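Student: Below are the sequence and a predicted model for it; my questions follow.
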Amino acid sequence: MSRFLNDVPRWILIAFWIAGNIGMFVYAYLKYKNGIEYYYLRVLIGDALCWARASAACLNLNCMLILIPVCRNLLSFLRGSLKLGCTKTIRRQLDKHITFHRYIAYMICLHTVIHIGAHVFNVERMFVAHEGISLTSPDKVKELQSALSILDDRSTAQTYVNPVRDSSESPSLFALKSLAGVSGIIVTLALILMVSSSTEVIRRSYFEVFWFTHHLFAIFFIGICIHGLQGIVRSQTNIDVHDPEFCHDKPDQWNQIPECPIPQFAGSSPGTWQWVIGPMALYFLERCIRFFRSQQKVIITKVVKHPSNVFELQMKKKGFKMGPGQYIFLHCPKLSYFEWHPFTLTSAPDDDYFSVHIRRVGNWTNDLAKACHVDEVEFKETWKQPRVAVDGPFGTATEDIFSYEVDIFVAAGIGVTPFASVLKHIWYAKHTTNAADMKLKKVYFFWICPDMHAFEWLHDLLKYYDRQMAETGSTDFLKYFVYLTRGWDRNLAKAIVLHDEEIYDPITGLHQKTHYGRPNWDQIMPSIAKDHPRTKIGVFFCGPKVLSSTLHKACNQHSIAGDTVFYYNKENF
């Protein structure tokens, strides 16, 4: 049951996409394999023509699709619209937009390899045909290839089919002199740089490299649009008066018998632009919205330095509205005119400001901390803070937190940031006049940290919940579990044992005790399922991929059809 809910919708979507690629490939392959207008071109270069054109058709399809998953404003609009009449299962597929973007990029790489490989054979065979050399074909085929290759457009009665006009030059020089060759090389280099700089290591350690190289997409799309302008692939235009299946064995009689006039050819008109113009327009609109937002005034009202190299920016912007756990893109022109970096909002929609917590892990975040005077003791007035721009907010899976009776939040390290916002918003909603109508009745919060210092900046919020739950008598509404995976020694272990009987945890100072090691989901999930029979439970995760995979499998494994079901949701941005 849960496997169907968590995985199968994504598999169905991917299956439709793969089927579309297969269908497009087969259709184009058969078109160029059997199309009579390409008969003479196939004589020259064989089946490599079919492979090149079929892969080109799939490239058109995927280049059309690849921009849509990164149109974040469009996706946020769709997420909001789908709430009106669609199930959570359909909406949750929008959370996979970056994953789908990667899949499409991999498919583009695959078809690019096929396309380039096929055209390498095509160019070589065009030169061979021009020279009248054939090691495998009978003499009649060699004669036909030679007759086709000497056709030219110097006379109004002839048009060429073999684009190689000078057989004395090298194939490499021919490629470099043609628009298709030059644009193809540029497009391929841009694709290699974009894909290679998108690896996890580059994005995490050298975000600026990823950011700038990914903007080569503009060159990529211009290149693919002009790639076919030269019309190197040429089809016969007079098949109504010159039947190639009848005339192919009579090249010496062309233009001498009425049935076989000189065959006429014309280059195929470029069609890639027709595929990509719509998504390009959508993305252009996306960037226009970003530019408009970048001109709107954002005021940094407060800067707070937290432990563990984390600092908080509290900001205000006219008309800014957010949902729980959403994220924004932050831009500081003083540091870079082009760079926008994503950060999860840690404030609640009910606050009179919006905030982000930023960990200083790279050049940009360290430079931003310096620009905001984070390390200075004296408070700096608002007018002394750098100008920043904000794009967003954008929706995430956490928008569905109130759609379940029970929520499980799992955060690893700094992945706790979206849940700071979510917990604030839930607590506010529970204590409003509409609390009785709230579907959500129970929240479990698991925070997995690599060292005890990572706990510190969230202490105040969790301590606040400790006090509020005690005062309001709602201690059962929120249960949180802090896991320390490393960072303790023998002395600390002794201190933990000595203070184990105390009310508050000796490490965090919280009412609920810290656990040491990693959570055992095979024990936790059945226990929660037992406490909440016949319940739909939303599991929301933000953290590394390895833990995500483990938690995803646990949700599938411990769901029971017709009983308790765990719906897995992962933060992606």
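Tutor: Okay, I see it. Computed from a predicted model, the values in this text were never measured in an experiment.
Student: Going by C-alpha atoms from here, please, whenever you check contacts or count neighbours.
Tutor: Will do.
Student: list the buried ones in stretch 445-457?
Tutor: Applying a neighbour-count criterion of 16 or more other C-alpha atoms under 10 Å, one finds 445-450, 452, 454-455, 457 buried in stretch 445-457.
Student: Would you pull up how far the helix ranked longest in the chain lies from the middle of the chain?
Tutor: For the chain, the longest helix by residue count, based on DSSP state H, is helix 97-130. Chain-centre distance of helix 97-130: 22 Å, with C-alpha atoms, centre = their mean, to the nearest Å.
Student: alright, now check it against this:
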Amino acid sequence: MSGGLSKAMDASAVSSDDCANPRAAGQLSFFTQAFNASSLPGSTHAERTSMAFIPLPRESVAMMVDAVRVSALEDDEKCRFLFEMFDVEHRGVLSKEGVRAFVEATFATNGVEFLGAFDYDAVVGKVFGRCRQQDKMSYSEFKSVFGAVVAESDDDKSKEALGRLTVIVQTHNPKEFVPNTTTTNNNNNERGGRWYRINKFCRRYKAEIFWLTLYFLLMVAVFIAKASRFAFDPAVGNCPRVAKGFAEICLVNTMFVLLPMCRNFVTGLRTLPVVVNHLPIDHHIEFHKICGVVLLLAFLGHTAAWLVIVVYVRTVPLAVWKQSRYHHLAFVRDENLLLFALRVPIWTGVAMLLCAAIAAPLCLEKVRRGKFNLFWVSHMLFIPFLVLMAFHGFARWVAAPQAHYWVLPPIVIYLVEKRYRMTQMFGGQTQIAHVQLSKEAVAVFMRKPKAFSKRQRFLPGMYVFVNVPTISKFEWHPFTISSAPEDKFISLHIQRSGDWTRALYDNLQQHQASRVEDQGSPVTSPYPTVFLDGPIGAPAQDYSRYREVVLIGAGIGVTPFASILRSIMHQWESYRCPQCGHVRFPPSFQLRKIYFYWVMREQEALTWFTNTMNQLSQMDADNRLEIHNFFSSVKNEEVIAPLQALQNFIHDTEGQDIISGLQTRQRTRFGRPDWNAELSRVAQNHRRLEPLEDGDGEREEIGVFFCGPKPLGNVIDEQCARLNQTVPDVEFAFHSENF
């Protein structure tokens, strides 16, 4: 260390003692000793570049910068220490190499890397362009420019320094609109009361509540209609009514439970505007689950009623039993229980109960995500369950059998669906052409099957079921297509989250590792054969119905919107003028504004769709597209402030976002979005110029499409519902696709 630095350390220590801050003085002494001990004597910095210019390992420099930032030292002491640390020539000024090393250390200490073609030297040159000498930076200049990096973010001085560093070209930023969330009753207790929450819930889910109410009323009507056909019995009372009523509910739900899972049937319904506008088709899987639960409960109710009947029959006096309308079933009263259990209604009922007992616990979300194979195998028990149900009433104990009339139609529909899908599967055989592996996901690029475009129209946002026989011959897993229909390939981005996806990731990783060189050209062992079943309709495909859309992807949930953005890119390219290059939109293209939000934890994910977003930004002369990326792993305010300072400065000097590598108007932001502020801004941007009167005109409908974890989707749905109540002339239509 230079004599100047030692004097500065001594002076700082004295100052700390005077201020009665022994902790800061001790930390300053520790940093000095640590730096002296870590320095490598005799190192030649002339041959070093970047952080190697400092005679310390990259990790040590990053840790030192971070330790100084969070220490109890005063801001001036922090700046002075870092300035002297990077002044390796001990001249009292910093060279360009020292400033470059400091910039790299600031990002390395927060685990953030530079993406894109970022040029350190050009940025450092811009920084030195503000100095009095073009090749030297004094301490006062260093503190003026980089004071925000070392100061704590909640310090007023650091905010001033941040403003000095963040000299950016101001873009148009509409004034944030925060609607009035208060109701006509300003009583906070009443606003948060039970009836308020119930009313709010009903407004939010009015379509779902209407159809579920209709469904449960149908179940009640079915129960009453069937039970009313049986009179009170002196021996067993109303138990036959209860048993037959629950049996009828079981029969009706065998149809309802299968139809929502007929993929092509649901996809066909999505093409009907009347269905999309009035039926919550996006929740067909939830409806399948509800029907399954109702079927199971009705089955248990039917079983319990028959157990009570058997107990009554075997315990009532003989005289009462002879008065019963069921006294002709003498074996129910007199037969040995073991022989009685071998009768068709009994053993089929026990077998169905066993199927339900196995399948029910394996339907839980935790099992489905972690052990999908068990989930899939247990669901295949519905085949013997339905067959047993069809034969369950053949003994004609109480009435003529009718189960086969209810079971046969859904089975026929399902078999036709299955036959159609089997044709799709064999027509959907393809080969993997290329893969890109990241830390937690893999991008798979496949040749488009010949039959892929012959079946039904492929729309952006759809998904396919994927089967890889080398991993499992029977497992089919759904994944959203991330490529556009106009692309010559099909791409899937698959996150490593379950046993099957981990096996696929490891398999593809092994294939890449087996790459060998053959006469200077790489030869890769063949990738496994893939079967595709689809494309299948999804909520995101309805984006074209709106003039303004908000696309929100969380993590791997960005894939349907990547497909949409790529399709839009191809459309815009077809509208481009070959002479001037300007994109002229025809009147038929009604999509006026696109707000794209992507929240991710891994910075590496930002590279997946860089080319697509850059091309769209270059063609977007009318500012129809806003790209907002959020890097949620960095959310500490003390970390965000210095990163944003350097990010904004580099974006101004180089025109590139170093966090994402994108050349867009918007920069990647750190932390998580404030959905209230974001959606309020969208609402303000598209409000009508003149307020609507009661019943006058229509509200501007904005489609909000979300794909990601369900808890986050609930938050966004809640914000949309709140804004629909507080903004009079804007209506957010929320569509969710959870994974």
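Tutor: Right, received. Where do you want to start? Owing to the predicted nature of the structure, the values given are computational and were not obtained by experimental measurement.
Student: Report the contact partners of the residue lying closest to Lys289 of structure 2 once chain neighbours are set aside.
Tutor: With sequence-adjacent residues excluded and distances taken as C-alpha to C-alpha, 6 or more residues apart in numbering, Lys289 of structure 2 is closest to Val257, at 7.6 Å. Residues near Val257 of structure 2 by C-alpha atoms under 8 Å, 6 or more residues apart in numbering: 287-289, 291-292.
Student: How about Pro349 of structure 1?
Tutor: Taking C-alpha under 8 Å, 6+ apart as the contact definition, Pro349 of structure 1 lies against 321-324, 421, 425.
Student: Could I have the buried ones of those residues as ChimeraX selection syntax?
Tutor: The buried residues among these can be selected in ChimeraX (16+ other C-alpha under 10 Å) with this line:
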select :322,323,324,421,425
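Student: Narrow the contacts of Pro349 of structure 1 to those in strands?
Tutor: Assignment to strands by DSSP state E places none of the contacts of Pro349 of structure 1 there.
Student: Asp466 of structure 1: which of the contacts of Pro349 of structure 1 is nearest?
Tutor: His425 (16.0 Å; C-alpha to C-alpha).
Student: Which position in structure 2 pairs with the closest one?
Tutor: Using TM-score structural alignment as the criterion, His425 of structure 1 maps onto Ser567 of structure 2.
Student: Kindly report the same for Lys31 of structure 1.
Tutor: Taking TM-score structural alignment, the alignment pairs Lys31 of structure 1 with Arg229 from structure 2.
Student: and if you look at Leu13 of structure 1?
Tutor: Using TM-score structural alignment, Leu13 of structure 1 pairs with Trp211 in structure 2.
Student: Ignoring the adjacent residues along the chain, who's closest to that match?
Tutor: In space, Trp211 of structure 2 is closest to Leu279, 7.8 Å off (C-alpha to C-alpha, 6+ apart).
Student: Which of the helices or strands spans the residue located most distally from the centre of structure 2?
Tutor: In structure 2, the residue that sits farthest from the middle, by C-alpha atoms, centre = their mean, is Ala319; the gap is 67.1 Å. Take DSSP states H and E as the rule and Ala319 of structure 2 turns out to sit in helix 318-323.
Student: Also Gly534 of structure 2?
Tutor: strand 529-536.
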